[in-house]
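Undergrad: Make a model of this:
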Amino acid sequence: MNRVAVVEARAVTALGDLDATWRGLLAGRSGIAPVARFDATGCISRWAACVPDLERDSTSRSLLLSLLDRLLDGAPSLAADTPLLAATTKAGIDVLESIARHGHGRKEDVPPSLLAEETSRRLGLCGRRETVSGACASATIALARAGALIAHGKADSVLVVCADLVSEFVFTGFSSLRALSPEPAKPFDARRDGLTLGEGAALLLLMSETRAKAENRPILARLAGWGVANDATHITAPARNGCGLIATVNRSLAVAGANPDDVAAICAHGTGTVYNDAMELTAFRSVFGERKVPVHGVKGALGHAMGASGGIEAALCCRMLADCMLPPTIGMSEPDPAAVGLVRSEPTPLPAGLLLTTNSGFGGINAALLFSAPEQIAGVRGESFPPAAGGTLDSLSGGPS
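TA: Here you go, the predicted model:
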């Protein structure tokens, strides 16, 4: 089994690029603001974390491409045969809105594979290319698949790119589900009442450790374990007993050859909805017992970037490991009783050990990744990857959207 290294990590959020986002989080800043991109009158919220000054040349060009412009600006050159996994829930949904309302543009110009096609074109890639759409765990599933491909020798490098937009269609849809908070989200707070949508993009280049060292690539982190599972409970709500997330975390520990005591901290999904946050805390308590493993979430500052969330959070995990620091859970001021002693509203030193990051999505989807610092001895143990949702390595290519 090959060890998996992260050698490049980039992100774009409402707070800026990866460096600006990391500094902003540590300073307690939030990118959530009143929505200006469309009229939110009639929705139960007017808040979102949109990337500032994101513009498109015409109604037929998606803002997704403008987001991709920022993400790929200054990106390193890659071998043309580098495999690409692109993760998104809705791709160029803003153009489809324009077509439906005004007849501007062609739906053929914004296929679900738009992100993969445009990334390949701009970076000159002509190798294996896949689009992963697994609801709000899309990027996490893509990273899990990339890790599995490298660990099993199916590839020695994989590029993962993810992006999603705040659009009127998505915003009003979440509003109709009454999933949005009337105020900026309060993850793990006793008074939490819904999520805040966000947008963003991320890029992570994964390599086998052997190739990374041969090319003198800086290793930002190691992807030590991963897991994907489905609780098959409800089309939008999570299983309240956390069974899907529990299975996912245990699977990632098995892949890493680790046990719960090896996990130093958790980057949680933390949407700020009543049931998601409660489900996560239930799952973590089941896996880690009464041990007070530090938990944090970034969606109170960055909003919920849907299919891109897991990639943005994975890129931030690299910064957490580099700086040995966990950012505050912005928006939380009165911890849920189950979160007391776990979730903090100020930066916290990161102990040595594995960093777990989790994401969940509609349709019962759950996914988890385990990262370690480059100098730590952690990697995939020499056994087969526990099969997910079907029993083969190829089943990690996605899930229901």
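Undergrad: C-alpha from now on. contacts and neighbour counts both.
TA: Fine.
Undergrad: Residue 113 against residue 132, yeah?
TA: No. Because the distance of 9.0 Å does not satisfy C-alpha atoms under 8 Å, residue 113 is recorded as not touching residue 132.
Undergrad: So which of these two has more stuff around it?
TA: Here residue 113 and residue 132 are set side by side on neighbour count (other C-alpha atoms under 10 Å), and the busier one is residue 132, at 29 against 19.
Undergrad: Wait, the more buried one touches residue 143, no?
TA: No. Under the criterion of C-alpha under 8 Å, residue 132 lies out of contact with residue 143, with a separation of 10.0 Å.
Undergrad: what are the ranges of the helices in the stretch 151-300 of the chain?
TA: When assigned using DSSP state H, counting those that start in this stretch, the helices of the stretch 151-300 of the chain occupy the ranges 168-176, 209-214, 243-256, 274-288, 299-302.
Undergrad: Second chain to compare with the first, below:
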Amino acid sequence: MKSVCIVDAHVVTAYGGGLDPLWDGLVSGRSAIAPVTRFRVDGYNPKIAACVDLAPAPPGESLLPQLLERLLSGLGPVPPDSRLLTATTKAGIDLIEGERRGLPADLGAILPDQLLAWVRGRYGLRDGGYNVNAACASSTLALARGASLIASGAADAVLVCSLDLVSEFVFSGFAALQALSSEPSRPFDRRRNGLSLGEGGAALLLMSEERARRDGRQSLATLLGWGVANDANHVTAPARDGCGLIQAVRQALGRAAVPPAAVVGISAHGTGTVYNDLMELTAFAAVFGERKLPLHSVKGAIGHTLGAAGGIEAALVTRMLAQGVMPPTVGCDEPEAGADGQVSATVTSLPGGLLLSTNSGFGGINAALVLGKGER
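TA: Modelled structure (predicted):
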């Protein structure tokens, strides 16, 4: 099996474009979740989300191309023979809102295939590619699929792009589920009462070790293992015993050929909902026992970016590995009983170079990645 390297990573979040603004925002403890001004929220409660600063889209157009351009403008060169994977749950769904108001729109942009076409055209990629939609674990699955292509020798370069918008369509859906918090979300905090939506994107270029060396690309991190499992429990609620996440994590560790004791920290899904966070703590305790591993969630700072969440978090893990520290979990001031000594409001040192990144989503999906340090 070939080694998988992450040779480039760029993100766009409500903090701005790039890993530097994201890292600085997290270290400062500042949340980017704020009142929504993009669409009317009079009829909704709550009225906050973490939106990227985008210009209003022209009538009949989606904000998605603008967000994609922000994302790809920060990425380095992409070989034209790269395989392509995208991950989005709703693509240009904001076009529906314009059509509802009588504005003509090319509703084809709602389809994920349009996102693939835009990325292909930008880099002249020969691969048709495909989109992964697995709810809030979409980009984690896309990264796992890309890594599988490289590890098996089916490809030696794979571009994985993930992004999702905050739209009224999505906002109204989560509001109807009563899943949103009236304040910025508090992952793993005993006072947590729901999630905050966010938008953003991540682009990661994966290469085999041989291709990276041949192209003169530095490895930011190595993608050592990945696992995917479905708990088949409920349309929206996770299995409370964490069975699906436990299986995904153990698959990832097994593929990486490392014991649980080798992992020194976890980038968790951490949505800030009562059941998700408790499920994760239950699963991690089952895998890692009584070890108090540093545990982090980004969602109290940039909101839940849905299909882009895993990609953004994997890119952030490359920075954690490079810096040897884990940033604060913004919003967690009083950790849940099971998170005591694990979730911190301050920067935490990491005593090693192997991190776990996990995501879970509607429909029972769970996914996990094991990442190690790249070149120094």
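Undergrad: Need the TM-score between these chains.
TA: A TM-score of 0.97 describes the superposed chains when it is computed by TM-score structural alignment, normalised by the length of the second structure; 375 aligned residues with a C-alpha RMSD of 1.2 Å.
Undergrad: Which one of the helices of the stretch 151-300 of the first structure lies nearest to residue 19 of the first structure?
TA: Residue 19 of the first structure lies closest, by C-alpha to C-alpha, to one member of these: helix 299-302, at 13.9 Å.
Undergrad: how far apart are the next helix or strand after the closest one and its match in the second structure?
TA: Scanning the chain past helix 299-302 of the first structure towards its C-terminal end, the next helix or strand to appear is helix 309-323 (assignment: DSSP states H and E). Its match in the second structure and helix 309-323 of the first structure itself, once the structures are fitted together, sit a mean 0.5 Å apart by mean C-alpha distance after the TM-score superposition for the first structure.
Undergrad: Give me the residues contacting stretch 92-99 of the first structure.
TA: 59-64, 104-107, 110-112, 114, 165, 167-169 (C-alpha atoms under 8 Å, 6 or more residues apart in numbering).
Undergrad: Kindly report the same for stretch 13-27 of the first structure.
TA: Outside of stretch 13-27 of the first structure, the residues within contact range by C-alpha under 8 Å, 6+ apart are 10-12, 30-32, 49-52, 71, 198-201, 298, 301-302, 315-316, 319, 327-328, 330, 347.
Undergrad: Would you mind listing which of those are buried?
TA: Those of the contacts of stretch 13-27 of the first structure that meet the buried threshold are 10-12, 30-32, 49-51, 71, 198-201, 298, 301-302, 315-316, 319, 327-328, 330, 347, by 16 or more other C-alpha atoms under 10 Å.
Undergrad: re earlier: out of the contacts of stretch 13-27 of the first structure, which are inside strands?
TA: When DSSP state E is applied, the contacts of stretch 13-27 of the first structure are split such that 10-12, 49, 198, 200-201 fall in strands.
Undergrad: now those as a markdown table including distance to residue 178 of the first structure?
TA: As requested, those are exported to a markdown table (distance: C-alpha to C-alpha, whole Å):
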| residue | distance to residue 178 of the first structure |
| --- | --- |
| 10 | 32 |
| 11 | 29 |
| 12 | 27 |
| 49 | 18 |
| 198 | 16 |
| 200 | 23 |
| 201 | 25 |
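Undergrad: What is the nearest of the residues you listed to residue 365 of the first structure?
TA: Relative to residue 365 of the first structure, the closest of these is residue 198; by C-alpha to C-alpha it sits at 19.6 Å.
Undergrad: Please report how far the closest one lies from residue 56 of the first structure.
TA: 18 Å (C-alpha to C-alpha, to the nearest Å).
Undergrad: Kindly report the same for residue 70 of the first structure.
TA: If you measure residue 70 of the first structure against residue 56 of the first structure using C-alpha to C-alpha, the figure is 12 Å.
Undergrad: so who does residue 223 of the second structure touch?
TA: 3-6, 147, 369-372.
Undergrad: mind redoing it with 6 Å?
TA: Applying C-alpha atoms under 6 Å, 6 or more residues apart in numbering to residue 223 of the second structure gives the contacts 4, 371.
Undergrad: distance of it from residue 88 of the second structure?
TA: The value you get for residue 223 of the second structure to residue 88 of the second structure, if C-alpha to C-alpha is used, is 21 Å.
Undergrad: Then residue 237 of the second structure?
TA: In this structure, residue 237 of the second structure and residue 88 of the second structure are 21 Å apart, going by C-alpha to C-alpha.
Undergrad: what about these two, which has more around it?
TA: Neighbours were counted for residue 237 of the second structure and for residue 88 using other C-alpha under 10 Å; residue 88 has more, 29 against 15.
Undergrad: Excluding sequence neighbours, find me the nearest residue to the more buried one.
TA: residue 307 (4.8 Å; C-alpha to C-alpha, 6 or more residues apart in numbering).
Undergrad: May I ask you to confirm that the one you found is in contact with residue 86?
TA: No. Residue 307 of the second structure sits out of contact with residue 86 when judged by C-alpha atoms under 6 Å, with a separation of 9.6 Å.
Undergrad: Look at the two and report which has more neighbours.
TA: In this comparison of residue 307 of the second structure against residue 86, neighbours counted by other C-alpha under 10 Å, the higher total goes to residue 307 at 34 against 27.
Undergrad: Next up, the contacts around that one.
TA: 88-89, 136, 138-139.
Undergrad: Counterpart of it over in the first structure?
TA: Residue 307 of the second structure is assigned residue 307 in the first structure as its aligned equivalent, the criterion being TM-score structural alignment.
Undergrad: Check the gap between that match and residue 201 of the first structure for me.
TA: For residue 307 of the first structure, the distance to residue 201 of the first structure (C-alpha to C-alpha) stands at 9 Å.
Undergrad: Residue 333 of the first structure too?
TA: Distance from residue 333 of the first structure to residue 201 of the first structure, counting by C-alpha to C-alpha: 28 Å.
Undergrad: With residue 154 of the first structure instead?
TA: Residue 154 of the first structure sits 26 Å away from residue 201 of the first structure when distances are taken as C-alpha to C-alpha.
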